[in-house]
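Undergrad: Here you go, sequence then predicted model.
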Amino acid sequence: MNDSQQRGTGRGRNRRAELLAVGRKLFADTSYDALSMDDIARQAGVAKGLVYYYFGSKRGYYLAIIEESAAELLQRAGATHDLPPAGRVRHTVDGYLRYARRHQAAYRAIVTGGVGFDVEVLAIRDRVREELLTTMARAAWGRGDLPPVARTALVGWLSAVEGVTLDWLRRAEPSRDVVCSLLVRALGDALRAIEDHVPECPAPTRAEL
């Protein structure tokens, strides 16, 4: 069995997932530069060679953690369970905030671009933003494509979401429910502004959102 085959086995996938879980905790408490591969292996309770085997390097390990975190963020935000449009929007925003609170270090890395100016992390961030825009469009209108005006307005709203969320994580107040309500209200205003320019993208009523 070659390396790629062995990595693809159930046991290999489980071990890789365990290492990623350890990495999330480590990078949440310790800076990237302060962690060595020896530290990572010691905390994971494995030989250092095993970390190299699955990830190639500390950078590869870090990028794998960011990739997995991005996938979870998107999954959490997009799990709307066939709710009506207003419910889908609220569920999406609340899922986003729940993820950010639970995985603060990973969230900050995704939103701010990681360690320094990391081109690969910035590419992950850009992909996350694009997929979140599509998620919001589907939640609001049941469609994934965005007319230019709608895209511009939602990009502005999403940038505000990132700024608000980072500040909320830093201050730990107000409550998640209040932050969610503020962001949903702001989204409702953005959607109504979009409708003024793009009638085929109708906004919910104020009573709904």
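TA: Received it, and whenever you're ready, just let me know what you need.
Undergrad: make it CA atoms for all contacts and neighbour counts henceforth
TA: Noted.
Undergrad: which SS class is the residue nearest the centre of the chain?
TA: Centroid-nearest residue in the chain, with C-alpha atoms, centre = their mean: residue 73, separated by 3.4 Å. Using DSSP: H, G, I helix; E, B strand; the rest coil, the three-state assignment for residue 73 comes out as helix.
Undergrad: what about versus this one:
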Amino acid sequence: MNNSQQRGTTGRSQVRRAELLSIGRKLFADTSYDALSVDDIAQHAGVAKGLIYYYFKSKRGYYLAIVEESVAELVSRATGEPDLPGTERVRRTVDGYLHYAEHHHAAYRTIVTGGIGSDAEVLAIRDAVREELLATIAEGAYGRRTVPPLARLALVGWLSGVEGTTLDWIGTPQAQGRPQRPELGALLVRQLRTTLDVIEEFVPGCPAPPAPPEESAIISDDGRDHLPVTESA
């Protein structure tokens, strides 16, 4: 087989694997892990179950691959603009994080809650996501990815609040007055500003960055800034 044929085969394999992951995300969004068998998955995908084993070795391997893909997408969306100024990068990070949760409810819940039961591997994936997000926030705020332990704990507290708030937000129907993403994003950025000010009090080596006048605005899908409802535009 020549190189172009090899690349073609590899390309087709990657496409098929991606298709199976996409199908799996939808299946596990509506059905619990234990309620789905490999036979069920293969039937929904319209493939022989041997193909699932070929790409993922087992149902668990398939599930972990879905979680890892979801994590990669979340991190990419939240941390995808490293060349922006620090404060703008923080704003974009928060908005990217909320955008992902808004459009991928089930995947977000899996990432944040650790998936099936107390699955150690899924929990490890979740912890890795948190560390990357903490490093991104620290870099945006302080220009470095690591901070002293007390400052890190303060950022962990803020991120834990973000996770809980986001879970509640995506679980609230629009009919019940769920806030729009830009409004929630502005709130979370403002809470982060307060956290950074407190960090400066306790860890003088981590001074809070200057706050631009428009800090509380956040970019929405239409490209415009939105301010909290308590402020005039």
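TA: Sure thing, it's come through. In this text the structure is predicted, and so the values were computed from the model without any measurement.
Undergrad: Could you report the TM-score for this superposition?
TA: Once superposed, the chains reach a TM-score of 0.92 (TM-score structural alignment, normalised by the length of the first structure), with 205 aligned residues with a C-alpha RMSD of 1.8 Å.
Undergrad: before we move on, the earlier item: now check the second structure for the residue matching the residue nearest to the centre of the first structure.
TA: In the second structure, residue 73 of the first structure lines up with residue 74, judged by TM-score structural alignment.
Undergrad: Now that match. Nearest residue, chain neighbours left out?
TA: Once flanking residues are discounted, residue 74 of the second structure sits nearest to residue 100: 6.0 Å by C-alpha to C-alpha, 6 or more residues apart in numbering.
Undergrad: can you name the residues of the first structure that stretch 182-192 of the second structure overlays?
TA: Aligned using TM-score structural alignment, stretch 182-192 of the second structure spans residues 177-187 in the first structure.
Undergrad: Residue 91 of the first structure contacts residue 76, correct?
TA: No - the criterion here is C-alpha atoms under 8 Å, and residue 91 of the first structure misses it with residue 76 at 9.1 Å.
Undergrad: quick one: which of the two has more around it?
TA: More crowded of residue 91 of the first structure and residue 76, by other C-alpha atoms under 10 Å: residue 91, with 22 against 19.
Undergrad: any idea how far residue 35 of the first structure is from that one?
TA: Plainly put, residue 91 of the first structure is 36 Å away from residue 35 of the first structure if you go by C-alpha to C-alpha, to the nearest Å.
Undergrad: Please apply the same query to residue 196 of the first structure.
TA: 51 Å.
Undergrad: all helices in the second structure, in order from the N-terminus.
TA: For the second structure, the helices defined by DSSP state H cover 3-30, 38-45, 49-56, 59-78, 86-103, 105-113, 120-142, 149-170, 181-202.
Undergrad: For stretch 154-168 of the second structure, give me every contacting residue.
TA: With C-alpha atoms under 8 Å, 6 or more residues apart in numbering as the test, stretch 154-168 of the second structure has contacts from 98, 101, 109, 112, 130, 134, 188, 191, 192, 195, 199.
Undergrad: about what we covered before: would you mark the buried spots in the match of stretch 182-192 of the second structure?
TA: Within stretch 177-187 of the first structure, the residues that count as buried by 16 or more other C-alpha atoms under 10 Å are 179, 180, 181, 183, 184, 185, 186, 187.
Undergrad: which ones are touching residue 72 of the first structure?
TA: With C-alpha under 8 Å, 6+ apart, residue 72 of the first structure has no contacts at all.
Undergrad: swap that for residue 96 of the second structure, sorry
TA: Contacts for residue 96 of the second structure (C-alpha under 8 Å, 6+ apart) come out as 74, 77, 78, 79.
Undergrad: what's the spacing between the last one and residue 35 of the second structure?
TA: Going back to what we said before, that points to residue 79 of the second structure. 34 Å.
Undergrad: Those two: which is more packed in?
TA: residue 79 (21 against 8).
Undergrad: What about the nearest residue to that one once chain neighbours are set aside, how many residues nearby?
TA: Leaving aside its sequence neighbours, residue 79 of the second structure sits nearest to residue 93 (C-alpha to C-alpha, 6+ apart; 5.7 Å). Counted with other C-alpha under 10 Å, residues neighbouring residue 93 of the second structure total 26.
Undergrad: again, but for residue 48 of the first structure
TA: With other C-alpha under 10 Å as criterion, residue 48 of the first structure counts 15.
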